[in-house]
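# fold the following for me, if possible:
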Amino acid sequence: MALVAILIANEARPAITDAVLTEARAVLATGHRPRILHGTVAAEIPVPGALAAAPALTERLRTALAGEPIDVSLLPADRHRRKRLFLADMDSTMIEQECIDELAETIGLKQQVSAITERAMRGEIAFEPALRERVALLKDLSAGVAAALIRDRLTLTPGGRTLVRTMKRHGAHTCLVSGGFTLFTGPIAATLGFDAHHANRLGLADGRLTGTVEDPIVGRPEKRVTLIELRTRLGLDPAETLAVGDGANDLDMLAEAGLGVAFRAKPAVAAAADARVEHGDLSALLYLQGFTASEFVG
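Alright, predicted model coming up:
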């Protein structure tokens, strides 16, 4: 199976120079010419070889370019490279915050809740009991706070809207799937243009949080199940699916996807994913699929 090496920088720090491409070709021992995806921001290089060689080649290339702000991935250059199903985590992926931490800040508990969130995202503690513990601290908080946070505090991760709209324009089904809450995923999914969203439902009574979360919990297993159910409903090959996330509760979803991408992720997630993005924005996921910038939908 032929491979393709993808080099991705950030629009704010373009770094894919001729010198970088020359060095990459030498490390990869390929005579193939690079294909420029976007100026000095993204390029790809065809690489002969078997898929089994990809991990070692990837590490060699990352080592060679370690001083540059460049993400490196080696992926199969097959007919399913452009995906037809896209699932994305929300917190610290499609948006730059953790919603539960922002809710906690409104009642002066952000430090306490953030510490639990960090441990759960690193996989140090189980997601479900950690979620219930944090939600219990939010009892009696007005549900209307969510709308105010979306308006005033939450920020979309750069490249996210372009990623979703471009994939939809090219026929993909898109779903925001989160261990967070529907109070946030509904508006965020609509803003970004997702076809659907799936998240936890907080208990409500008289417009206030009850400190509970409804079953079943959308955590690590449920994210994977969501991908499988959508893939089956759409009649897709497993290779035609893409997922992105940053935390331990995304691991099963990323493993199930044809292409699982760790986006500015915790170390265990970055190590397990098919590709990882540290420098680029979310449009990097389009370059991984071979899109050029001229094909992007803003």
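# all contacts plus neighbour counts: C-alpha atoms, from now on.
Noted.
# for the host helix or strand of S178, name the packing helices and strands.
Per DSSP states H and E, S178 falls inside strand 173-181. When contacts are defined as 3 or more Cα pairs under 8 Å, 6 or more residues apart in numbering; DSSP states H and E, strand 173-181 sits against strand 85-88, helix 160-169, helix 182-192, strand 196-200, helix 220-234.
# pick the most buried one from the ones you listed.
Of the helices and strands packed on strand 173-181, the one with the most neighbours on average (mean count of other Cα atoms under 10 Å) is strand 85-88, at a mean of 26.
# let's see this one next, to set against the first:
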Amino acid sequence: MTSDFVPCVATFIAPDANTELLPTLRAAQSLLPKAGAPTWLDPERAADIFFEADLNDLASLRDTLMSRRSRDAGIDIVVQPSGGRRKRLFLADMDSTMIGQECIDELADFAGLKPRVSAITERAMRGELAFEPALRERVSLLKGLPLGVVDEVIGTRITMTPGGTALVRTMQAHGAYCCLVSGGFTLFTSPIAARIGFDEHRGNILLSENGQLSGEVAEPILGRAAKLQTLVELRDRFGLAPHETLAVGDGANDLAMIGEAGLGVAFRAKPAVAAAAAAQIDHNDLTALLFAQGYPRSSFAPEGQTAA
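As a prediction, this is how the structure comes out:
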């Protein structure tokens, strides 16, 4: 091995047991330099192939591995250095990442304004609008909604993304600290973080008067810069190296923290986010982030239960 080459790993993750991984694995062995035999993390869904490569070549190797066959089969592939795979700090976006919805869009539905607000949300998440003014505009449209609508949205509209609880609690069982950091609102991040099991949560504060939303959000707004700041702050608090961190999100306001993390993951993300991230998960649930860290299926904490 030359001094320019380091041990690396490519992780192949299928969405279900019906997806045939072996053809993709065999093709990968012929493409990856000094590739070993597959190491199975889940006999039906996930496997590692260890190899050696120049770090500058990892992005192009990932693109090569993401052949049409892999995309058509719905196989996600994460390529990274093999050292330090298991992360000690995890930051996650909430809307359309840890949950399946955009909370502000669901609130807007109660005001009969969901199409209008959703259009603004979509443009902001694609990076076509600056996040902070777009949030202020959307919140202003919610003026007069009763606070009780929040509980109704949480109870009837919000669904947890599969694999989220297993992801958080498995990482915690192995010493990681987990933070839910959202450009959404603390009225949502608080109960959702508690349900999933995060160590802490951060979000924006919706202001209210006389039991109704005032149409304003507290300043300063937690957006792209604040998410990055949270990662750096927590990393420094725990004395961690940059490579010991993991961040996941789907929108443009997640780009800074995704770029700073040791492993930054775009989860079912907008095109610009997927293109910029070191890793992307398009076909699997959130347990893909455990496979990416080298956790075998047998070590996963059950959904909804605290890991031993």
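# for G247 of structure 1, which of the helices and strands packed on strand 173-181 of structure 1 is the nearest?
Evaluated over these, closeness to G247 of structure 1 peaks at helix 220-234, with 9.5 Å, by Cα to Cα.
# which helix or strand lies directly C-terminal to that closest one?
Next element after helix 220-234 of structure 1 (DSSP H and E): strand 241-245.
# whereabouts in structure 2 does whatever helix or strand comes next after that following strand align?
Reading on from strand 241-245 of structure 1 to the C-terminus, the next helix or strand found by DSSP H and E is helix 251-256. Counting by TM-score structural alignment, helix 251-256 of structure 1 pairs with residues 255-260 of structure 2.
# cool, stretch 145-154 of structure 1 as well?
Under TM-score structural alignment, the match for stretch 145-154 of structure 1 is residues 149-158.
# for that stretch, which outside residues touch it?
With contact meaning Cα atoms under 8 Å, 6 or more residues apart in numbering, stretch 149-158 of structure 2 is reached by 99-101, 103, 106-107, 110, 187-188.
# want to throw the residues you listed into JSON lines with secondary structure and distance to A266 of structure 2?
Shown next, in JSON lines, are the contacts of stretch 149-158 of structure 2 (DSSP: H, G, I helix; E, B strand; the rest coil; distance: Cα to Cα, whole Å):
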{"residue": "I99", "secondary structure": "strand", "distance to A266 of structure 2": "14"}
{"residue": "G100", "secondary structure": "coil", "distance to A266 of structure 2": "15"}
{"residue": "Q101", "secondary structure": "coil", "distance to A266 of structure 2": "16"}
{"residue": "C103", "secondary structure": "helix", "distance to A266 of structure 2": "19"}
{"residue": "E106", "secondary structure": "helix", "distance to A266 of structure 2": "23"}
{"residue": "L107", "secondary structure": "helix", "distance to A266 of structure 2": "25"}
{"residue": "F110", "secondary structure": "helix", "distance to A266 of structure 2": "30"}
{"residue": "L187", "secondary structure": "helix", "distance to A266 of structure 2": "25"}
{"residue": "F188", "secondary structure": "helix", "distance to A266 of structure 2": "22"}
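# between which two of the residues you listed is the distance greatest?
Taking Cα to Cα, no two of the contacts of stretch 149-158 of structure 2 sit farther apart than I99 and F110, at 19.2 Å.
# about what we covered before: now the helices and strands packed on strand 173-181 of structure 1 in JSON lines, with distance to E295 of structure 1?
Formatted as JSON lines, those follow (distance: least, Cα to Cα, whole Å):
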{"stretch": "strand 85-88", "distance to E295 of structure 1": "17"}
{"stretch": "helix 160-169", "distance to E295 of structure 1": "8"}
{"stretch": "helix 182-192", "distance to E295 of structure 1": "18"}
{"stretch": "strand 196-200", "distance to E295 of structure 1": "23"}
{"stretch": "helix 220-234", "distance to E295 of structure 1": "24"}
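# if we can go back for a sec, where in structure 2 does the strand holding S178 of structure 1 align, residue-wise?
Under TM-score structural alignment, the match for strand 173-181 of structure 1 is residues 177-185.
# neighbours around the equivalent of R136 of structure 2 over in structure 1, how many?
In structure 1, the residue paired with R136 of structure 2 is R132, using TM-score structural alignment. Neighbours of R132 of structure 1 under the rule other Cα atoms under 10 Å: 15.
# one more: I104 of structure 2?
Based on other Cα under 10 Å, the number of other residues close to I104 of structure 2 is 22.
# who's in contact with the corresponding residue of structure 1 for it?
Aligned counterpart of I104 of structure 2 in structure 1: I100 (TM-score structural alignment). Counting by Cα under 8 Å, 6+ apart, I100 of structure 1 touches 113, 134-135, 180.
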